[in-house]
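In: Sequence plus the predicted model coming up.
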Amino acid sequence: MRMKIRLITLAMVLFCLSVLQAQQRSISGIVTSAEDGSALPGVNVVLKGTATGTITDVAGHYSIKVPSSGGTLVFTFIGLQTKEVKIGTGNTLNVALSLDVVQLSEVVMTGHGKERIRGKKSEYAAPSSTYHNMHIPYQDYVQQEANTEEYEGITENIFKDVFKDPLSTFSIDVDEASYSNVRRFINNGQQPLKDAVRIEELINYFDYDYAQPSAEHPFNIITEISTAPWNEKHKLVHIGLQGKSIATENIPPSNLVFLIDVSGSMSDVNKLPLLKSSFKMLVNELRSQDYVSIVVYAGAAGVVLEPTSGKEKEKIVSSLDNLQAGGSTAGGAGIQLAYSLAEKHFKKEGNNRIVLATDGDFNVGESSNESMEKLIEQKRKSGVFLTVLGFGMGNYKDSKMEILADKGNGNYAYIDNITEAKKVLVNEFGGTLFTIAKDVKLQVEFNPAKVAAYRLIGYENRMLKSEDFNNDKKDAGELGSGHTVTALYEIIPVGVKSEFFSVDELKYQKTDVVKSAQDSDELMMVKFRYKQPDGDVSKLIVHPMKDKQISLSNTSDNFRWSAAVAAFGMLLRESEYVNHYDYEKVVQLAKGARGKDEEGYRVEFINMVKSMGLMAKR
């Protein structure tokens, strides 16, 4: 009798499950751009009124479970119009999304962004807004709480007197995090916080058409000079570095440790779920000779995958799929464990690197910037490099992320969507993960016969003392395979009166220009120092730059594009030096320098500038 009752109960359960399954069905389709029909990866697809959602893959494909009775799907993507589509009787639903260059002019904000200075950091308090106005995934809107983002304070470089400060010295920077973070602010209808705008990272987000190096050194140097677009009295000097591109098949074997934050703060859809999708794309690029380990940290740190060959992609992906968010954030313990594992399996002739993915919200163990900095400085001596990938919003700690990357001989990117993940981890795979030169420093000496004053645009957090240039113990930036680095100097020529620079004549001493400087046709001397990735002694490159100015219209696309991006950054930072330049002029300058733009990054920038122009007019 009991057996009969059990069988009846089991049958009823199976019947209920079959009824429930019958009440649901799968809807799938492809999301494309209405402009050119190209597939759109990273589009958020949400069943309206629920937390059920998914994102499109690299081919623009999605699949989602919906009630058999129907409903409405909401499609959202940064910079494109949000689209709501009612579910019909069919199981295939393809959607085309159009550009939304005017969305920011229609956003109705119910609060205002504000800046709180805490020591040297800026903390951002986000404005409140409705889900549709924010243009963010529905899940993020539901979970969004008080905003505690932190950014390191930036004091803009000023014009310096060539007689008092003849040398300008700084470390290169190939980080791109600030650009994608600024894009996230703008596309959410918010004015970016000034300290979130690092102009050099905006400029270096883009590739430039520089010639590959052909000499003994691993990079090529390119210089150009013309009129500063925002001030016709001033000159603009463009300095470019092109790192040697190494084919993926020729990159040494990799010993990678994925260090993943799985604390409770990583539960949002644009954090751990996006992180998993991003890392899967990276795993797909790995070769059989590459090995991956996975370390996670929350309340404690642990190893979830011992070193595994890149040929075992399913095993690595399975380990990623099993990750869940929860607990506090023992960031220091995680970093210690990751370095220990990387050192244990160190490849002497290989590429040894930790890839840290987090929102930077460390609150247990090594939490202060100072203690983290000391920890990373100590660990980098092991020869293990560091790549930092930032995710999420609301509690994002940019200040910590930047320090980790700078002190860990590495690079830093912010992943705001799956398209950015593809750019960083697929398109720029070699540059992101393989270093060709470390401790790269640049020093410029200006000719006082031609230059009265100068200022470096951006790189405020990368400035070095003059004596640091020849000090091989002083840490500096790293250059990856195929990476480009661009720096701009704004110059006030001798004899030009400028409202931005005025110095009284000295009473007790005279500063004379030597005859050799007066007779020289050189504007300045550019010097570079770098080390091999495994080296301790730097090599020197000297590059004299002659004063051969050409008109702005005859400059290269590289020159005009970098100038347009710099002007945009100056406008966002409300720089006094932007000198009445505006967003419309930035758009015009950028349009004329767009170049090939095969990936569409530059047209995205132009549309973003247009959006800021509309916001500024409100």
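Out: Noted; the coordinates are in hand.
In: drop to CA atoms for contacts and neighbour counts, all remaining ones
Out: Noted.
In: For the closest residue to Asn188 other than its chain neighbours, give me its contacts.
Out: Nearest non-adjacent residue to Asn188, counting by C-alpha to C-alpha, 6 or more residues apart in numbering: Met134, 4.8 Å away. Applying C-alpha atoms under 8 Å, 6 or more residues apart in numbering, we find Met134 in contact with 187-189.
In: got another, please set it beside the one above:
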Amino acid sequence: MKKLLATLLVISAACASFAQSRPAANTSQPLTRVVTGIVYDELGQPIAGASVRINGTQSGSTTSPTGGYKLTVPRKRTILDGTFLGYNTQSITLPDGKRDTTINFTLSPATQMLQDVVVVGYATQPKRAITGSVSTIAAAEMSHSRKSKQMAPPAPRFNTEDYSGIQENIFHQVKKQPLSTFSSDVDRASYSNVRRFLNQGMMPPIDAVRTEELINYFDYKYTPPTTADPVAIHTDMAICPWNSDNRLVRIGIQGKIVDVKALPASNIVFLLDVSGSMSDQNKLPLVKQALTALVGQLRPKDKVAIVVYAGAAGLVLPSTSGDEKMKILDALNRLEAGGSTAGGAGIELAYKVAVENFIEKGNNRVIIATDGDFNVGASSDGEMQRLIEAKRETGIFLSVLGLGMGNYKDNKLETLADKGNGNYAYIDNFEEARRIFVTEFGGTLFTIAKDVKLQVEFNPVMVQSYRLIGYENRVLQDEDFNNDKKDAGDMGAGHTVTALYEIVPAGGRVAPNEIDPLKYQEYIPTKARDARNEVLTVKVRYKQPEGRKSILLSKVLTSNMQRIDAAPADFRMAAAVAEFGMLLRNSEFKGKSSYEHVLQLATTAKGEDTEGYRAEFIQLVKKAALLKPTVAMAD
């Protein structure tokens, strides 16, 4: 018995020793897994801006322009909800599992569209300021509130966004006004701002919709210039999709494409608004993300400085080489919002720093990021315009980044960009920042042609009247075309400018707003009769980035009766976006336009769509089609 007991003790000790010597169980195994996938609509089209969330939590992901999402979830059994405005929620259960997996959603349209009622009030003024309240009230809450007086109404959200009024272009008779002159415009702020409204379940204010900026948001495959000129002109025409009695003319200007490695050195000054109004997540934190993406593109020969302004302006980072990325990012990350906004003082300091570090034959640029809510110092449109026009003479270009909502001052930011040899973008999400500073790095920062003006002369033998679609705030006097002192828009490397004209053929129906026939001026020049197959001549003037004298280019468009569905995909896409803009503005010239027709045109024009922007546009059209009947806009 004693021997047996001793044997058991030895075995027990050995087991204990073996257990202590074994490696500990791996407790560092991840408790999560990654789920990726795509959210589709009922037609198999990817949905941009949809949400995929873990059921019962706020943890989720928003789909990219190509409909993709990526989400970290627990390894235990989990329910995922796929949601999108106007569609039924789809719930998918993931069983216990350790491996990453792929889950795709297919959402079906809701039987009752838009249960929420969105009311936007704003006063009609020469400059439209949205000063009413914006609130979203669920239909069920409205019904319940009628039954119960104890339920408090939702708190209104005060909105002071400001947009310059737009008087839509009208038809002009060719025999009385044969020339149409306007400045180029590569800005795209209006499109991303309209997207922000639609993604929030609201129709955009009419004056937030600048149709030319919607059209120019998209990439079009025009042939780059084959001569020494930095731009090339392209023209074509088709039957107008919203009025088959008329024709639609497309004019495209393509800038030369420059390899990023071949771009000259950049001298960049970030001018950042760090006032209290920039504290929201979609303002200063988004600015930091955007500029972090830009810093990643910098080369050792590039230089960056950071100027901030709130109650006062200050230099946060002196001009620093692009290879000191950590130093630049550290300065960015330390920024915090607070105080009032002294925009004018910041502009003065930023240009001073840019001039001190000026690079001959380089890219010298100030990049201002703000919501435009200037309330200290120079703040009126007139003051800001005169200030930025004076700074334009330094040879330094300007990029304006607008951010935020609620107090966004689009009118001030558009003025800054237009008058300061600049471009203007609205950043509503990081994807837009990535496009501006990564995908289109050269086009955003490097100017290939400045003061680009277009003048179109119509042939009265072929055209009775015409209407320029959009560009209302870019229209110039005909005499301005040859005046090299008149400022106009600039183009960056690889940028395109697209303009559309709706024209009434000679002998067509006279537009109701035309003037009476003139007694003494009714004649057709011999040259017009000799060129009876020519519809129009496009002339373009531009200056080299450091030049003061303009250079002239021209191109003739001959008659073409092709149907819009036989036109190139890029033409169809531009027509679809123009039609969408007219619907959003409730244009008197929209003719037979409809959201259904916009979808039809855009779907056939989607093409390769590498970045997913055209697919995203299709989803925005669907949202607008659902929202339109339920939006009340009080004048």
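Out: Everything's here; your move. Quantities reported herein were computed from a predicted structural model and do not represent experimental measurements.
In: Glu306 of structure 1 matches what in structure 2?
Out: In structure 2, the residue matched to Glu306 of structure 1 (TM-score structural alignment) is Pro318.
In: typo on my end, Asp207 of structure 1
Out: Under the alignment (TM-score structural alignment), Asp207 of structure 1 maps onto Asp219 of structure 2.
In: got the contact list for its match?
Out: Thr496.
In: separation between it and Leu468 of structure 2?
Out: 20 Å (C-alpha to C-alpha, to the nearest Å).
In: what's the answer for Asp280 of structure 2, then?
Out: Using C-alpha to C-alpha, Asp280 of structure 2 is found at 39 Å from Leu468 of structure 2.
In: what about the two, which has more around it?
Out: The residue with more neighbours, out of Asp280 of structure 2 and Leu468, is Leu468; 22 against 14, by other C-alpha atoms under 10 Å.
In: Can you say which helix or strand has that one in it?
Out: Leu468 of structure 2 belongs to strand 463-469 when assigned by DSSP states H and E.
In: so where is that strand in structure 1?
Out: Aligned using TM-score structural alignment, strand 463-469 of structure 2 spans residues 451-457 in structure 1.
In: Which of the three states applies to the match of Asp207 of structure 1?
Out: Three-state assignment for Asp219 of structure 2 (DSSP: H, G, I helix; E, B strand; the rest coil): coil.
In: what lines up against Asp273 of structure 2 once you look at structure 1?
Out: Aligned by TM-score structural alignment, Asp273 of structure 2 pairs with Asp261 of structure 1.
In: Show me what Ala476 of structure 1 aligns to in structure 2.
Out: Correspondence of Ala476 of structure 1 to structure 2, assessed by TM-score structural alignment: Ala488.
In: how about CSV for the contacts of Met134 of structure 1, with neighbour count added?
Out: Output for these, formatted as CSV (neighbours: other C-alpha atoms under 10 Å):
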residue, neighbour count
Asn187, 25
Asn188, 22
Gly189, 24
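In: Which of these fall within strands?
Out: Counting by DSSP state E, those place none of their members in strands.
In: Narrow these to those in helices?
Out: Judged by DSSP state H, the subset of the contacts of Met134 of structure 1 located in helices is Asn187.
In: Which of the contacts of Met134 of structure 1 sits closest to Lys422 of structure 1?
Out: The closest of the contacts of Met134 of structure 1 to Lys422 of structure 1 turns out to be Asn187 (C-alpha to C-alpha; 19.2 Å).
In: which residues touch that closest one?
Out: Residues in contact with Asn187 of structure 1 (C-alpha under 8 Å, 6+ apart) are 78-79, 104, 134-135, 608.
In: now with 7 Å?
Out: 78-79 (C-alpha atoms under 7 Å, 6 or more residues apart in numbering).
In: so how far is Gln144 of structure 1 from it?
Out: 16 Å.
In: what's the answer for Asp261 of structure 1, then?
Out: To Gln144 of structure 1, Asp261 of structure 1 is 19 Å away according to C-alpha to C-alpha.
In: quick one: which of the two has more around it?
Out: Set side by side, Asp261 of structure 1 and Gln144 show more neighbours around Asp261, with 32 against 15, by other C-alpha under 10 Å.
In: Might one say that the more buried one is in contact with Gly360?
Out: No: at 8.6 Å, Asp261 of structure 1 does not count as touching Gly360 under the criterion of C-alpha atoms under 7 Å.
In: in the stretch 101-250 of structure 1, which spans are helices?
Out: Taking DSSP state H, counting those that start in this stretch as the test, the helices found in the stretch 101-250 of structure 1 are 103-106, 131-134, 138-143, 177-187, 199-203.
In: Excluding chain neighbours, what is closest to the spatially most central residue of structure 2?
Out: Closest to where the C-alpha atoms of structure 2 average out (C-alpha atoms, centre = their mean) is Ser192, at 3.2 Å. Using C-alpha to C-alpha, 6+ apart and skipping the chain neighbours, the partner closest in space to Ser192 of structure 2 is Tyr426 (5.9 Å).
In: how many neighbours does the alignment partner in structure 1 of Gly607 of structure 2 have?
Out: In structure 1, the residue paired with Gly607 of structure 2 according to TM-score structural alignment is Gly595. Neighbourhood size, Gly595 of structure 1 [other C-alpha under 10 Å]: 15.
In: Glu596 of structure 2 too?
Out: 12.
In: next one: Pro65 of structure 2
Out: 23.
In: mind listing what it touches?
Out: Counting by C-alpha under 7 Å, 6+ apart, Pro65 of structure 2 makes contact with 48, 612-613, 615-616.
In: coming back round to it: just give me the match in structure 1 for the residue nearest to the centre of structure 2.
Out: Under the alignment (TM-score structural alignment), Ser192 of structure 2 pairs with Ser180 in structure 1.
In: Verify the stated contact: its match with Tyr414.
Out: Yes: the criterion here is C-alpha under 7 Å, and Ser180 of structure 1 meets it with Tyr414 at 6.0 Å.
In: so stretch 531-545 of structure 1 aligns onto which residues of structure 2?
Out: Against structure 2, stretch 531-545 of structure 1 falls on residues 543-557 (TM-score structural alignment).
In: residues of that stretch that come out buried?
Out: 543-545, 550, 555-557 (16 or more other C-alpha atoms under 10 Å).
In: repeat for stretch 587-604 of structure 1
Out: Here stretch 587-604 of structure 1 shows 587, 589-591, 593-594, 602, 604 as buried, counting by 16+ other C-alpha under 10 Å.
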